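Chemist: the following comprises the amino acid sequence and a computationally predicted model.
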Amino acid sequence: MADRPMSLSAEVAALERKARSESAKLRGQLFSRLRIIKAYRRVFLEPGAATEQDQRLVLGDLIDQSDLGRAAVALDAQALAAAEGQRRTILHIFGRFRLDDERLRQLRDDLTEATTDEE
């Protein structure tokens, strides 16, 4: 038995649901981006204003942007060099923390948890 074509009103309703879903997704991404921007401002521009959550958001964002811990799949030499530069910068920042192995693992777990909570 062949599928019957959707009525025009059903098709419009399906398109509307899809548009609302996409709109909600984009709104969520925008709010997430704004939350990260505000966290950066408090961490770097407003001494004493940053919360632990702000610090975690900033560190997590820096890690995400550098693709730290992920294999580089790009074969382009320029893209690989840029990715390596970003990774080295993040590793430099973490190196300045001078954390022992246990504290570094705890920080990694905290950042992973914070990132998971954001999603």
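Modeler: Yep, it's here. Quantities reported herein were computed from a predicted structural model and do not represent experimental measurements. Numbering: from 1, shown residues only.
Chemist: hey, let's count contacts and neighbours off CA atoms from now on
Modeler: OK.
Chemist: how about residue 61: what's its closest non-neighbour residue?
Modeler: residue 36 (7.7 Å; C-alpha to C-alpha, 6 or more residues apart in numbering).
Chemist: second one coming, line it up with the first:
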Amino acid sequence: MKRRPPRVMAHTIQPETPHTDWCARDHRCGLNVHTSPDMYTDGPLGARGVLNRVHTETSDYAEIRIRIPISAREPIARKQLGVALHLIRELLYAVSAVRPAALDHARTDRPALDRRPAA
């Protein structure tokens, strides 16, 4: 029986980020990720939305999970999924519109890109 050499694992050292005022301070938090407690909202027929705020060493973001009951009938289910996808897109645009103008890269002028080549 041939013996394998021991495996050597690289040790990465990441600086720990401090807890925020709003993080859960439990198993949801890691060394460099902090997560808020779950926030729930309920809708009709068993629908539910769960929202978390997440802080990493480079950014903050919202994590959203939703459960939407849909019809067992295929044509209706497809229509419901289409409406859900459309509304999720609208939500993304609505939330991004609240950002300060300095961070809104889609609407800032970029003169170097708008310049025409000299003729």
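Modeler: Looks like it arrived, so ask away. This structure is a prediction, so every number in the text was calculated from the model and none was measured.
Chemist: TM-score for the pair, please.
Modeler: Here the superposed chains carry a TM-score of 0.27, computed using TM-score structural alignment, normalised by the length of the first structure; 48 aligned residues with a C-alpha RMSD of 4.1 Å.
Chemist: hmm, the residue nearest to residue 61 of the first structure is touching residue 57, no?
Modeler: Yes. Using C-alpha atoms under 8 Å, residue 36 of the first structure is in contact with residue 57, at 6.2 Å.
Chemist: higher neighbour count, those two?
Modeler: Taking other C-alpha atoms under 10 Å, residue 36 of the first structure and residue 57 do not tie; residue 57 has more neighbours (23 against 19).
Chemist: so the more buried one: helix, strand or coil?
Modeler: What DSSP: H, G, I helix; E, B strand; the rest coil gives for residue 57 of the first structure is helix.
Chemist: how about the contacts made by it?
Modeler: 36, 39, 111, 114, 115 (C-alpha atoms under 8 Å, 6 or more residues apart in numbering).
Chemist: can you rerun that using 7 Å?
Modeler: If a contact means C-alpha atoms under 7 Å, 6 or more residues apart in numbering, then residue 57 of the first structure has 36, 39 as its contacts.
Chemist: same check on residue 61 of the second structure?
Modeler: Neighbours of residue 61 of the second structure in contact, by C-alpha under 7 Å, 6+ apart: 53, 54, 55.
Chemist: ok, and the most crowded of the residues you listed?
Modeler: Counting by other C-alpha under 10 Å, top hit in these: residue 55 with 21 neighbours.
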